[in-house]
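[1] below is the sequence, then the predicted model.
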Amino acid sequence: MSKKVFIRPGTPDDDNRDYLPERIKGSDIVVNENGNNSQPYPERLREYRAVLDEDGRIVNDPNAGIAGVWYEYVPESFDPAKKTPLVVSLHGGLMTGWGQCIYSSWSILAEREGFLCVFPNGHTNRFWQMQMFPTRDGTKPPPLAGLEIPDPAPTIEENTDCNFLLRLIRHMEEKYPVDRGRIYMQGMSNGSGMTQQFSRRYGYLLAGAACSAGSCRLRPYLDKDTRALLNQGGPLAVWESHPENNGYGNADREAEARTVRESRYYWMRVNGCGPMPKIRIEGEANMAFYMDGKAPYVFNDIKLRDHGQALDEAFFYWDYLFAGTRRAEDGTLLQEKTPLSTEGDAFAAAFVPGLKTVWWKNEVTQLSAAPVRWQKLKYHGLNGGELVRGEYTCVPVRFLAEMAGGTLCVSEDTLSAVVTLPDGCALQFARGSIGCMIDGRMRAMYCEALHREGELLISVEWFARAVMGWTATECGGVAYVTDHFAELSAFMADLIRDLLTDRAFPENFIDEALQDRATAL
């Protein structure tokens, strides 16, 4: 980290409802929508329009190359005497290169790190040319905002946008002292799809790729005859971010969960990753690090986020992955220590009611009894009816004592128990009682203590919050407990459930993808 950076204030345009208001360009106007938050237009962002030949040189003859528009950001901290990393960042559909710059934080991060950024435009109607349509039957989708989506090229080698990106990278290499072992690509939505597409074919040119709000179904990337994964780019450090409320291109949450899962399996297989990640939840960022393969893969689910990219994502990409990833001259992908640890949460447990397994210290461990999802009811005065006032995950007191580093003393009939914490505080629980005796003082829990399989169970949410001061968060029937601020999100809950049911990386995932025809719209 070479330079201190700061966020510039902007003029909010809260009444705006356009996807990319054109008046933002060159101004300090900012917009804030749950999928896209912007920064003021950077003063150092420069627009270029030119025709590039195969070697990336600017030529005057439009028939001798590909015409394109791109935006370069050269930070004040750039040192022309040093080899410098390059980030190629791709906009979403209906956007532009300058829009991608202000809807991301790459230019801010570039000032801190001194690297170069380039933000190109897609060539057709503000779209990138994809090799398949995101529809269930492969038919062309209707226009978006009145603009036609470009048809696929006959082959990826004939794809106009892919070819222009190759030329633009060469152009930047000739213009600046680019470190060819540290070229990274990132994209959002349609730009994420292009990043995926480029990486599968030309990934050997990159040190890393990051994809936001653009998971890819597995079916288009399978050989029709052999059912092998289609990939010519080889193992690549890949980060995939999934907005929890993304929705785009999928029939429903279940269909999107399958798409997210298939995209994860694809890169796990290509990169040779093992099935067990290290999980870290940092606020709303739900990350799973697969670092044990030929190349790392990082899964990220962003709580409550809608379709788009989060403003801080570039910092996550860099500090957790890109800063430690580079290619040697022989093309070998090298992974070094990153500024932020990828070891996962040192203290965290995840429970699923009905499963006798728990995610504890980044491993699957057995419980003495399966957790129970229990409802706290009101029924007096309702003429036989009832109201649910609370719903909690009850787990064995035995395991909670272990989490707290305490000791457990159970009565002979197993109907009551005392947990003694490391500081000497004693907590007594009894079957059927909502009360907990804490050093001689009774306190009511969220719900009564249960007795299952010869074990006492109490609400893990109450124990975590009221007794230990931990964080307890729940989503999709999964409860996650840790010692810091965390918000469990839907796709991470799906991943954890897969870990606890021995479906972390099923051998038959390709067969399942081929059988499932409801993955996307």
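    Cool, the structure landed.

[2] contacts and neighbour counts: CA atoms only from here.
    OK.

[3] in the protein, which spans are helices?
    97-102, 106-113, 160-175, 190-202, 253-271, 313-320, 397-403, 460-462, 490-500, 509-515 (DSSP state H).

[4] I'd like the ones you listed as JSON lines, with distance to residue 49 appended.
    Below are these laid out as JSON lines (distance: least, CA to CA, whole Å):
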{"stretch": "helix 97-102", "distance to residue 49": "12"}
{"stretch": "helix 106-113", "distance to residue 49": "20"}
{"stretch": "helix 160-175", "distance to residue 49": "11"}
{"stretch": "helix 190-202", "distance to residue 49": "20"}
{"stretch": "helix 253-271", "distance to residue 49": "35"}
{"stretch": "helix 313-320", "distance to residue 49": "26"}
{"stretch": "helix 397-403", "distance to residue 49": "60"}
{"stretch": "helix 460-462", "distance to residue 49": "57"}
{"stretch": "helix 490-500", "distance to residue 49": "41"}
{"stretch": "helix 509-515", "distance to residue 49": "42"}
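
[5] among the ones you listed, which is nearest residue 88?
    helix 160-175 (8.1 Å; CA to CA).

[6] before we move on, the earlier item: dump the helices of the chain to TSV, plus distance to residue 72 and mean neighbour count.
    As requested, the helices of the chain are exported to TSV (distance: least, CA to CA, whole Å; neighbours: other CA atoms under 10 Å):
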stretch	distance to residue 72	mean neighbour count
helix 97-102	9	25
helix 106-113	10	23
helix 160-175	9	19
helix 190-202	17	25
helix 253-271	30	21
helix 313-320	17	18
helix 397-403	51	19
helix 460-462	49	23
helix 490-500	35	22
helix 509-515	40	14
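
[7] included below, for side-by-side comparison, is a second structure:
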Amino acid sequence: MTEMPPGLAELVRLRRRWTRLMTGHPAPVAPIPSLAEDAGFLADAAANPGQLRLKACIPENLPSRAPLVVALHGCTQDAAGFDQACGWSRLAARRGFALLLPEQRRENNGNTCFNWFEPGDTTRGQGEVASIAAMVDRLLRQHGLDAGRVFVAGLSAGGAMTASLLACYPERFAAGAILAGLPHAAARNVGQALEAMFHPAPRPAEERSAAAREASDHRGPWPRLSIWQGEADETVRPANAEELLKQWLPLHGLDPARPSRDEAGHREWNGVVECITLPGGGHDVPPGAPEAILDFWGITEEKVFLVGADGDVREEMQ
């Protein structure tokens, strides 16, 4: 996996809120939830037009109205492998959120890529985006989760599908994260997809943002967004990060030339949109990225056990 440069590593370290003790007593560790499939969802053709698998991790003792995080794997991956590589289920147990991991089937795509380049799968109410939206609704209903705190992150094809979900269902998501992904509607067939990945054409911001606006009747507010891109990525070229900024900054009324922060490969616009570029970074999820993304989203509640002068152990929120 890509090594994080020192400046960004320090940023991630500062933004994390790790469970810790003021004494040598070990902190309790929440059990890691298992990944389970809802087989009934696959058979529900009406709810699942994209014919995806619904896999999820629901931690024990999940608090009422907990957040929901949707994590979308890349090509040649599956839900379990993506979870293991990124540590999503461990983070779900530690930070107290439900985890949804939609999984592509080889019957839909031989390389298990989400079909982010197919209009039939990236149009509101149709195909794969409709299936994932239905999965979200299903978990919200079954587990009493907070509909105002639903988040989505994806890598590569999963990142491009994240962009389409945020465009097609912006009212469903509070924020998203796109890692080595592409803008919504960057391609409409396989040939265009390859061209967009390897030779992204610079398009006017008005065109990019219009594609998102036209994907639904929603007129704002729009989800916050974290963009991650390796500068040495040979699969999805780094220029795609700039095209994503062209799509999402205008939706928030933000000036690309005036970030509120611009240092060490990290640009940020008022805590609403951020873009992190990694020198030497390849086509993968950098170490520490999931934790940093959760912090950007505001999913930072972690239990901290403090030992008082009287020897009593008290549980507080860090």
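    Looks like it came in fine. It should be emphasised that the depicted structure is a prediction, and the values quoted were computed from it without experimental measurement.

[8] mind checking which of the helices of structure 1 is nearest residue 86 of structure 1?
    helix 160-175 (8.3 Å).

[9] so the closest one matches what in structure 2?
    Residues 127-142 of structure 2 are where helix 160-175 of structure 1 lands when matched by TM-score structural alignment.

[10] give me the distance from that stretch to the chain's centre.
    15 Å (CA atoms, centre = their mean, to the nearest Å).

[11] cool, and stretch 250-270 of structure 1?
    12 Å.

[12] over to stretch 197-211 of structure 2?
    The answer for stretch 197-211 of structure 2 is 21 Å, by CA atoms, centre = their mean.

[13] endpoint to endpoint, it covers what distance?
    Taking CA to CA, to the nearest Å, the first and last residues of stretch 197-211 of structure 2 lie 18 Å apart.

[14] which residues touch that stretch?
    182-185, 234-237, 239-240, 243-244, 246-248, 250-251 (CA atoms under 8 Å, 6 or more residues apart in numbering).

[15] residue 260 of structure 2 maps to what in structure 1?
    In structure 1, residue 260 of structure 2 lines up with residue 278, judged by TM-score structural alignment.

[16] my guess is that match contacts residue 296, does it?
    No. Between residue 278 of structure 1 and residue 296 there is no contact under CA atoms under 8 Å: 11.7 Å.

[17] shared neighbours of these two, anything?
    289, 290.

[18] these two - which one has more neighbours?
    Neighbour count, other CA atoms under 10 Å: between residue 278 of structure 1 and residue 296, residue 296 has more, with 25 against 18.

[19] separation between the closest residue to the more buried one other than its chain neighbours and residue 312 of structure 1?
    Leaving aside its chain neighbours, residue 296 of structure 1 sits nearest to residue 237 (4.9 Å; criterion: CA to CA, 6 or more residues apart in numbering). Distance, residue 237 of structure 1 to residue 312 of structure 1, using CA to CA: 19 Å.

[20] which of those two has more neighbours?
    Counted by other CA under 10 Å, residue 237 of structure 1 and residue 312 do not tie: residue 237 has more neighbours, with 28 against 15.

[21] aligned to the more buried one, what sits in structure 2?
    So residue 237 of structure 1 corresponds to residue 224, using TM-score structural alignment.

[22] for its match, which residues are in contact?
    Applying CA under 8 Å, 6+ apart to residue 224 of structure 2 gives the contacts 174, 175, 176, 272, 273, 297.

[23] what's the closest non-adjacent residue to residue 158 of structure 2?
    That would be residue 72: by CA to CA, 6+ apart, it lies 4.6 Å from residue 158 of structure 2.

[24] just residue 35 of structure 2 next, same as before
    residue 57 (5.0 Å).

[25] now residue 212 of structure 2
    Residue 212 of structure 2's closest residue in space is residue 167 (CA to CA, 6+ apart), at 4.8 Å.

[26] isn't the one you found up against residue 183?
    No. Look at residue 167 of structure 2 against residue 183 with CA under 8 Å: they stay out of range, at 9.4 Å.

[27] please, where are all the strands along the stretch 151-300 of structure 2?
    175-179, 224-230, 261-263, 266-269, 273-278 (DSSP state E, counting those that start in this stretch).

[28] mind giving me TSV with these and columns for distance to residue 38 of structure 2?
    Shown next, in TSV, are these (distance: least, CA to CA, whole Å):
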stretch	distance to residue 38 of structure 2
strand 175-179	24
strand 224-230	29
strand 261-263	43
strand 266-269	38
strand 273-278	34
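
[29] spell out for me which residue occupies the centre of structure 1.
    Closest residue to the average C-alpha location of structure 1: residue 300 at 1.9 Å, with CA atoms, centre = their mean.
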